[in-house]
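K.L.:
Below are the sequence and a predicted model for it; my questions follow.
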Amino acid sequence: MPQTKPTTPGQRVRGLRLRRGYKQAELAERAGLSVDLVSALERDVKKGMSWSSMVKLARALDVDPGVIAGKGPYLEPVPGAASLAVRDAVINPDLLLEMRPEDGQGGTDAAELWRRVERGYDAYFGGEFGVLAAELPDLIHRCRVLHGMDRTVGAASSAHAWQLAARLLVHTGRDDAAAVAAERAISAGQTGDDPYRLATLYGTYSWVLLHQGRTEEAEKIAVRVAEEIEPTMSAAVPNQLTAWGGLILHAAVACGARGDRTQAEEYLSVARAGAARAGVDRHDYWMSFGPSHVGVQTTHVMTALNRPDAALKASATVRREDLLPVQWGRHRLNDARALLQLRKWEAAEEAAVEAKAVSLEWFRHQEFARSVVDDLVDHRQRLSSSLRDLVSAFEQ
């Protein structure tokens, strides 16, 4: 009889454990978790898995956390949309060859390419991953051609095309290719003349490391680059403050993910002071910072640290109009998790429904959303129609 493919994180943990010949007790010891927790996860008695537990188990099993999470491409059927095509555009043997004259023919108008980059970010933050996947391979090629023809003019568009690829590849479960794309974004940014743009590209690299479970390295790179551009608050220009503050928030999230409450709260305090100086939320270089975004990331960190009261208190400071669509959706998932921790099932379900309404395509790519929905199902005696709709999001 053919084996059934594992469909839950717990089943994937069990399969990986058996392939490595570990007993549950041995895996628990390697991961620094209790045997009871490992057993409950493998038997799907406990379906929801915290990020910190997933990272520990991934390390013990020598895989990326995304393998346990079951990340993969769930793109809408847009013509030309394929995550493999984006990966192939990033890990491309032609990049090892010198640019040939014919490579620069056609489609390299700088203004038009920049408009395409802007449309790419609209698709990304709108949760239209299929649209973005269809656009990226050609956009990367044309931006690379422009960059080869004029290093200064092409630096920004090329850097952001690579950055978009890195972000999309993380969501579709290709973290290694995402790291390559993030490195290419930094390399392109280094040929430009804007140190604050370059700093935000390092922020993306930090975010990729976080998704690989490399929280200490994610924190280190964010802090080091933030220190290099640290503003004098009385004389800070807005885009400098955004780049610096966004990096500090990256560091806070990395600390929260590994359970370092003291350091996470220290970073959040620094970011809060910077946001007060900024006064309003901004989205410079497609990095976001300001009072609402400090509230968003404080909610995220406090949820990870299992402090739901503090998470919801921070959430109350967030204004929806300050957030881009998928930022609002991810924030509502954090609200849902905090409400679950407080056993407020109906309110948690409402928050998850609101997150799904942002973009079904985006929602399907969020393992955190799947975890929230699994826990809702476990604690609800009867499935409401809205909860059934949430479950069905992961069955298509």
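P.N.:
Structure received.
K.L.:
C-alpha only now, for contacts and for neighbours.
P.N.:
OK.
K.L.:
which stretches of the stretch 151-300 of the chain form strands?
P.N.:
For the stretch 151-300 of the chain, the strands defined by DSSP state E, counting those that start in this stretch occupy 282-284, 287-289.
K.L.:
Let's have these in a markdown table, adding mean neighbour count.
P.N.:
Conversion of the strands of the stretch 151-300 of the chain to a markdown table gives the following (neighbours: other C-alpha atoms under 10 Å):
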| stretch | mean neighbour count |
| --- | --- |
| strand 282-284 | 18 |
| strand 287-289 | 25 |
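K.L.:
Dump those to JSON lines, plus distance to residue 97.
P.N.:
Shown next, in JSON lines, are the strands of the stretch 151-300 of the chain (distance: least, C-alpha to C-alpha, whole Å):
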{"stretch": "strand 282-284", "distance to residue 97": "33"}
{"stretch": "strand 287-289", "distance to residue 97": "32"}
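K.L.:
of the ones you listed, which approaches residue 65 most closely?
P.N.:
strand 287-289 (24.5 Å; C-alpha to C-alpha).
K.L.:
And that closest one, what does it pack against?
P.N.:
helix 238-257, strand 282-284 (3 or more C-alpha pairs under 8 Å, 6 or more residues apart in numbering; DSSP states H and E).
K.L.:
hang on, the earlier thing: which one of the strands of the stretch 151-300 of the chain lies closest to residue 38?
P.N.:
strand 287-289 (37.1 Å).
K.L.:
Could you check how far that closest one is from the centre of its chain?
P.N.:
Taking C-alpha atoms, centre = their mean, to the nearest Å, the mean C-alpha location of strand 287-289 is offset from the chain mean by 14 Å.
K.L.:
Then stretch 24-37?
P.N.:
Counting by C-alpha atoms, centre = their mean, stretch 24-37 comes out at 27 Å from the chain centroid.
K.L.:
For that stretch, what is the spacing between the initial and final residues?
P.N.:
Using C-alpha to C-alpha, to the nearest Å, one end of stretch 24-37 lies 10 Å from the other.
K.L.:
Looking at the helices and strands packed on strand 287-289, which one is packed in the most?
P.N.:
helix 238-257 (a mean of 27; mean count of other C-alpha atoms under 10 Å).
K.L.:
what helices or strands is it leaning on?
P.N.:
Helix 238-257 packs on helix 195-211, helix 215-228, helix 261-278, strand 282-284, strand 287-289, helix 291-304, going by 3+ C-alpha pairs under 8 Å, 6+ apart.
K.L.:
between the second one and helix 261-278, how many degrees?
P.N.:
With axes from the mean of the first three to the mean of the last three C-alpha atoms, to 10 degrees defining the directions, helix 215-228 sits at 30 degrees from helix 261-278.
K.L.:
structure B:
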Amino acid sequence: MPLGARIRQFRDGVMTQQDLATAAGVSVDLVRKLEQGRRNTASVASLHQIARALDVPLGDLIGPVRMPEQAPAEGVAALRFAVADVDDLTGESEAGEPLSLSEAEQELTYLWGTYWSGKYDRLTALLPPALTSLRATTRATGSPRASELVAQGFWAAGSTLIHLHQSDAAYIALRHAIELAGYGNDQLLAAALRGSIAWQLLTVGRFAESEAVALRMAERIEPSGERSFPQLSTYGSLIVTAATAAARGGNRAQARSLIDTSAEVAHRIGRDRDDYNSAFGPSQVAMQSVDVNVQTGEYGQALESARTMPHHHAAGLPLAARARHLTDRALAHSRLGHHEQASTLVLTAEQMAPEWAKRQQLLKSVTRDLLRGSRTRAPRLRNLADRLNVT
């Protein structure tokens, strides 16, 4: 059911179009065009306001989104089109609501919060209209800050597309984000975006290039003397990405050296931080130490590294990162024959972030391996396998 039809369904018999517009704080023209199908999108802020006025959850208003494996021509196609716009070639711009800079910042905060909660289905619906609004904001203001904000929107889109296994569209989105950030004044944003390109290269098996991109950018912003915490955390994030790429490329010594460097940076910061939509600090270093050891086959050392995780890590890592950390630990336990511990960890990860879990091949792989063990055929594990579509 289209968005406008859903709005009409929830509104019908309860309030008029004008009543809804007044209660939501949006124009009646927007409500009318949505219901008539002359507009198919609205900003995330407007959708939130309309959902609140109708007293329904945002997810019910936008409806379920069908993902690539369910319907290749639906859902994710809109996001692919959104990041590969051809406005500059057609000379036409898609109509969108320009936002104030503060509204754009709030919209991005919500999008990134949704991303780090692992709710990729919802992001697939929210990102296309958000990008339209952010581009309209850039056209309306022409300010460097607006360019930085729309760059962050494309960054969120690229990161989401990676999780949806749309690597080509993700690369387009991230390269577009780098180009847009070039019109701004924030050099650390440009550095962080290159770190995300390195991650995208890592996910498609281009390990040497991933490591090279991350290290080259890290060298450019390497802090010396007194430097700001955002610079330190951005530098540390790049080093961690390079370490992960080195581990996946089989360079154990390089990976260990880079993890040690990132640990020194984290110690210098002294606490977990969230700069440029990325977490970095002692918790992130502990998490990536486990990951590096798992990738190099040192499962006992991976579990030793897990013990270095600060007790307050729940506050230092976003939800998706915490679930990934549990999955890495589960893999280590599984390979060491600790099937019960591994089963508990994969179940906890899925319960913690069910939407994230549906898209994670590693979690599915560990679950599949556990199902093959004669002592791990408990109903709870089989139920998990059914939810993850693991045979």
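P.N.:
Perfect, thanks for sending it. Values in this document were obtained by computation on a predicted structure and should not be read as measured data.
K.L.:
rewinding a little: now tabulate the helices and strands packed on strand 287-289 of the first structure in TSV and tack on distance to residue 334 of the first structure.
P.N.:
Output for those, formatted as TSV (distance: least, C-alpha to C-alpha, whole Å):
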stretch	distance to residue 334 of the first structure
helix 238-257	13
strand 282-284	21
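K.L.:
how about residue 139 of the second structure, what's its partner in the first structure?
P.N.:
With TM-score structural alignment as the criterion, the equivalent of residue 139 of the second structure in the first structure is residue 148.
K.L.:
which residues does the equivalent of residue 284 of the first structure over in the second structure contact?
P.N.:
Matched across to the second structure, residue 284 of the first structure falls on residue 275, judged by TM-score structural alignment. By C-alpha atoms under 8 Å, 6 or more residues apart in numbering, the contact set of residue 275 of the second structure is 230, 233, 234.
K.L.:
Looking at those residues, which is nearest residue 340 of the second structure?
P.N.:
residue 233 (36.4 Å).
K.L.:
Not counting its neighbours along the chain, what's nearest residue 131 of the second structure?
P.N.:
residue 153 (6.2 Å; C-alpha to C-alpha, 6 or more residues apart in numbering).
K.L.:
right, and the helices and strands packed on strand 287-289 of the first structure - which one's nearest residue 12 of the first structure?
P.N.:
Among those, helix 238-257 sits nearest to residue 12 of the first structure (C-alpha to C-alpha), with 21.3 Å.
K.L.:
which bit of the second structure covers the closest one?
P.N.:
Matched against the second structure by TM-score structural alignment, helix 238-257 of the first structure falls on residues 229-248.
K.L.:
quick one on the thing from earlier: of all the contacts of residue 275 of the second structure, which comes closest to residue 213 of the second structure?
P.N.:
So of the contacts of residue 275 of the second structure, ranked by how close each gets to residue 213 of the second structure (C-alpha to C-alpha), first place is residue 234, at 14.0 Å.
K.L.:
do you know how far the spatially closest residue to the closest one that is not a sequence neighbour is from residue 102 of the second structure?
P.N.:
Once flanking residues are discounted, residue 234 of the second structure sits nearest to residue 192: 6.2 Å by C-alpha to C-alpha, 6+ apart. The gap separating residue 192 of the second structure from residue 102 of the second structure is 22 Å, by C-alpha to C-alpha.
K.L.:
again with residue 143 of the second structure
P.N.:
13 Å.
K.L.:
Compare these two (neighbour count), which wins?
P.N.:
residue 143 (14 against 9; other C-alpha atoms under 10 Å).
K.L.:
ok, now which ones touch the more buried one?
P.N.:
Counted by C-alpha under 8 Å, 6+ apart, residue 143 of the second structure has contacts residue 184.
K.L.:
cool, and residue 254 of the first structure?
P.N.:
Contacts of residue 254 of the first structure (C-alpha under 8 Å, 6+ apart): 210, 215, 216, 218, 219, 264.
K.L.:
try residue 64 of the second structure
P.N.:
Contacts of residue 64 of the second structure (C-alpha under 8 Å, 6+ apart): 121, 122.
K.L.:
isn't there a strand covering it?
P.N.:
No: Residue 64 of the second structure: not assigned to a strand; according to DSSP: H, G, I helix; E, B strand; the rest coil it is coil.
K.L.:
distance of it from residue 165 of the second structure?
P.N.:
19 Å.
K.L.:
nearest spatial neighbour of residue 300 of the second structure, skipping sequence neighbours?
P.N.:
residue 332 (7.2 Å).
K.L.:
Please apply the same query to residue 308 of the first structure.
P.N.:
Per C-alpha to C-alpha, 6+ apart, closest to residue 308 of the first structure is residue 338, 4.5 Å.
K.L.:
and the gap between residue 195 of the second structure and residue 125 of the second structure?
P.N.:
Residue 195 of the second structure is 26 Å from residue 125 of the second structure, by C-alpha to C-alpha.
K.L.:
Give me the more crowded residue out of these two.
P.N.:
More crowded of residue 195 of the second structure and residue 125, by other C-alpha under 10 Å: residue 195, with 28 against 22.
K.L.:
counterpart of that one in the first structure?
P.N.:
By TM-score structural alignment, residue 195 of the second structure lines up with residue 203.
K.L.:
Spit out the contact partners of its match.
P.N.:
With C-alpha under 8 Å, 6+ apart, residue 203 of the first structure has these contacts: 221, 222, 246, 247, 250.
K.L.:
pretty sure the last one is touching residue 219, no?
P.N.:
Read it as residue 250 of the first structure. Yes: using C-alpha atoms under 8 Å, residue 250 of the first structure is in contact with residue 219, at 6.9 Å.
K.L.:
ok, residue 111 of the second structure - contacts?
P.N.:
Here residue 111 of the second structure is in contact with 123, 126, 127, 156 (C-alpha under 8 Å, 6+ apart).
K.L.:
Kindly recompute the last result at 7 Å.
P.N.:
Counting by C-alpha atoms under 7 Å, 6 or more residues apart in numbering, residue 111 of the second structure touches no other residue.
K.L.:
so it is in which element?
P.N.:
helix 101-116 (DSSP states H and E).
K.L.:
buried residues in that helix?
P.N.:
For helix 101-116 of the second structure, the neighbour count (16 or more other C-alpha atoms under 10 Å) marks 101, 103, 104, 105, 107, 108, 111, 112, 114, 115, 116 as buried.
K.L.:
could you list every residue that touches the fifth one?
P.N.:
Contacts here follow C-alpha under 7 Å, 6+ apart; on that basis residue 107 of the second structure touches 44, 45.
K.L.:
Looking at the first structure, name the residue matched to it.
P.N.:
Per TM-score structural alignment, residue 107 of the second structure is aligned with residue 116.
K.L.:
Give me the distance between residue 264 of the second structure and residue 4 of the second structure.
P.N.:
In terms of C-alpha to C-alpha, residue 264 of the second structure sits 53 Å off from residue 4 of the second structure.
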